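**Student:** Sequence first, then the predicted structure, then my questions.
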Amino acid sequence: MSEWTDAIVGERMAVDNRFNDRVASSRFSSQEWGLIMTATEFEIEHSDDPENARIVADTSNLPAIMPELKNVRDQVSAMGGTPGGGGDGGSGGSGGVLDSIKGALGLGGSGGGAAPSDEEVEAAERLVQEYADELQAHLEEVGKWEQVRIAYQE
């Protein structure tokens, strides 16, 4: 099934560019968004039904990568930057860079911080599905949706 996604790489780049503003207004930074997207796969639901076929995001791997989002935020904070989006940001610890390095090496005492909240996972899932909807709308707009839908079935 990866052939269909390989065939739309250029279209995804166009959607990525259009979707950047949406990511910027979300709670996630562009680095966090990239991580979220690496854990997401896209499928076409009801691919055999042209009227009801739609791109859906398989987000089943998101909970596994969500703790890494905290690491990304901590690294940005430790470097003096501000975490992207509306995330809660700051490291809250007193060690800053040293704690961040120790955490990256697995030497931190906290075990990598708190588990991701259900709210954060749900926010990521909503944003990824918005992206999937935007991708399908773009494919329809440029006349490639039917071709992609059929390629998915093969």
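**Tutor:** On my side now, so go ahead.
**Student:** switch to C-alpha atoms for all contacts and neighbour counts from now on
**Tutor:** OK.
**Student:** ok, the residue nearest to the spatial centre of the chain to Leu62 distance?
**Tutor:** With distances taken as Cα atoms, centre = their mean, the residue of the chain nearest its centroid is Ile36 (2.6 Å). Computed as Cα to Cα, to the nearest Å, the Ile36 to Leu62 distance reads 7 Å.
**Student:** Put this next to the first one:
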Amino acid sequence: MTDDWQDLIVGARMSVDQQFADRVQASGLSRPQWGLVMTAVEFAFENADDPETARIVADTSSLEHVLPEMDNVDQQMGAMGGGGGGSSGGSGVVGGIKDALGIGGGDDDHEELADESRELAQAYADQLQAHLEDEGRFEEVRRAAASE
């Protein structure tokens, strides 16, 4: 019963994924990088017991595990000539040249990437909640989360 409320939002997530694609494209993350972010992010309810303050939040505590791979996937896409979206510090052709020269890169770039990933993940959670509210399903999902 742990994923009960999560099961209720599968269709809503598919809709939000489509709506959110433009936001990802406008960000500094490529689509493959965003895909990795979404594998590391879990959605949770904050204050599920309180209908007035309940909200969906993005738990990004596992994000650090995919950050190194985010650089790799973007470099691989760049090498194949596909980038597919923005690139963030240390990734892509310019990032590869900087890395080769020993300029930039490192923890600052990872921190910027992590910050942007966290912000986007929470924006996605907010949009998911708004979608559920618009569909009149948020209260049902909140109750399911509160009962877990």
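**Tutor:** Ah, there it is. Here the structure is a predicted model, which means the values were calculated and not measured.
**Student:** care to give me the TM-score?
**Tutor:** Taking TM-score structural alignment, normalised by the length of structure 2 as the basis, the two superposed chains have a TM-score of 0.85; 136 aligned residues with a Cα RMSD of 1.7 Å.
**Student:** what are the ranges of the strands in structure 2?
**Tutor:** For structure 2, the strands defined by DSSP state E occupy 42-46, 55-59.
**Student:** and the first one, what does it pack onto?
**Tutor:** With contacts taken as 3 or more Cα pairs under 8 Å, 6 or more residues apart in numbering; DSSP states H and E, strand 42-46 of structure 2 sits against strand 55-59.
**Student:** Could you list the buried residues of the strand it packs on?
**Tutor:** Using 16 or more other Cα atoms under 10 Å as the burial criterion, the residues of strand 55-59 of structure 2 that qualify are 55-59.
**Student:** Gly86 of structure 1 against Ala24, yeah?
**Tutor:** No. Between Gly86 of structure 1 and Ala24 there is no contact, the gap being 9.1 Å when judged by Cα atoms under 8 Å.
**Student:** and the residue lying closest to Leu62 of structure 1 once chain neighbours are set aside, what is it in contact with?
**Tutor:** Sequence neighbours aside, Ala39 is the residue nearest to Leu62 of structure 1 in space, at 5.8 Å (criterion: Cα to Cα, 6 or more residues apart in numbering). Contacts here follow Cα atoms under 8 Å, 6 or more residues apart in numbering; on that basis Ala39 of structure 1 touches 59, 61-62, 65.
**Student:** Not counting residues beside it along the chain, what's closest to Ile8 of structure 1?
**Tutor:** With sequence-adjacent residues excluded and distances taken as Cα to Cα, 6+ apart, Ile8 of structure 1 is closest to Val148, at 8.0 Å.
**Student:** meant to ask about Asp99 of structure 2
**Tutor:** Sequence neighbours aside, Gly105 is the residue nearest to Asp99 of structure 2 in space, at 6.2 Å (criterion: Cα to Cα, 6+ apart).
**Student:** The one you found: neighbouring residues, count only.
**Tutor:** Gly105 of structure 2 sits with 16 neighbouring residues when counted by other Cα atoms under 10 Å.
**Student:** Might you report the residue contacts of it?
**Tutor:** For Gly105 of structure 2, the residues meeting the contact criterion (Cα under 8 Å, 6+ apart) are 89-90, 95, 98-99.
**Student:** which non-adjacent residue is nearest the aligned partner of Arg149 of structure 1 in structure 2?
**Tutor:** When structure 2 is aligned by TM-score structural alignment, the residue opposite Arg149 of structure 1 is Arg142. For Arg142 of structure 2, the nearest residue in space outside its immediate sequence neighbours is Ala48; the separation is 5.7 Å by Cα to Cα, 6+ apart.
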